[in-house]
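Peer 1: no sequence on this one, just coordinates:
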């Protein structure tokens, strides 16, 4: 008698991460020089959604826009923000006018 082995299910697509697990590393687009000059590695910026569908920006605690956030799949991040999740952008590196950030969920 032969037994059956368990099969695997799935369509070959990785599921989208839940809002709490989103972690995206990217570079600020159109960085604002006067704001970037005052940032240091480790600073944390607010991720702000300008309207129901965007744009996404990174802002200081004073509300100064450091730059735009352009990512390959903004819909998932925008949906999470519209559902009440808050996101932060941690400054990972600043080289000249380039600012590398890491986006993460900071709560609901």
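Peer 2: Right, received. Where do you want to start? In this text the structure is predicted, and so the values were computed from the model without any measurement.
Peer 1: CA atoms for contacts and neighbours, from now on please.
Peer 2: Fine.
Peer 1: who are the neighbours in contact with the nearest residue to residue 104 once chain neighbours are set aside?
Peer 2: Nearest residue to residue 104, sequence neighbours excluded (C-alpha to C-alpha, 6 or more residues apart in numbering): residue 23, at 4.9 Å. Residue 23 makes contact with 102, 103, 104, 105, according to C-alpha atoms under 8 Å, 6 or more residues apart in numbering.
Peer 1: adding another structure so you can compare the two:
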């Protein structure tokens, strides 16, 4: 149906939810070898972890920098499964802790 409000809506989270989903999080299980390559302002891809059901990683190239967790992770997983893409900008690097802003790519 042309003009239908439902057009373009994918199963799971509504389009408007996925297109506006953004949050700040500290990466869990940071990978030291990848962290050594990062600097503030770097943008990482956000991808489903094929090895962990419901897992999400922030990735530099093809190397996971750390896991994205937190209260909004389930919404993020739904959006990723429905074809939306996200990125994570490095906001702060302190020791082994990496804080990122997750947002639609």
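Peer 2: Ah, there it is. Quick caveat: nothing in here was measured; it's all calculated off a predicted structure.
Peer 1: Just give me the match in the second structure for the residue nearest to residue 104 of the first structure.
Peer 2: Counting by TM-score structural alignment, residue 23 of the first structure lines up with residue 22 in the second structure.
Peer 1: With residue 76 of the first structure instead?
Peer 2: Residue 76 of the first structure maps onto residue 75 in the second structure, by TM-score structural alignment.
Peer 1: A helix includes its match, no?
Peer 2: Yes - the assignment for residue 75 of the second structure by DSSP: H, G, I helix; E, B strand; the rest coil puts it in a helix.
Peer 1: Would you mind measuring from it to residue 43 of the second structure?
Peer 2: 21 Å (C-alpha to C-alpha, to the nearest Å).
Peer 1: More neighbours: the two, which one.
Peer 2: residue 43 (20 against 15; other C-alpha atoms under 10 Å).
Peer 1: Just give the nearest non-adjacent residue to that one, would you?
Peer 2: Using C-alpha to C-alpha, 6+ apart, the closest residue to residue 43 of the second structure is residue 89 (4.3 Å).
Peer 1: isn't that neighbour right next to residue 105, touching?
Peer 2: No - the criterion here is C-alpha atoms under 8 Å, and residue 89 of the second structure misses it with residue 105 at 10.4 Å.
Peer 1: neighbour-wise, which of these two wins?
Peer 2: Neighbours per residue, other C-alpha under 10 Å: of residue 89 of the second structure and residue 105, the larger number sits with residue 89, 20 against 12.
Peer 1: ok but the more buried one is inside a strand, no?
Peer 2: Yes - under three-state DSSP, residue 89 of the second structure falls within a strand.
Peer 1: residue contacts, it?
Peer 2: 40, 41, 42, 43, 44, 100, 101, 102.
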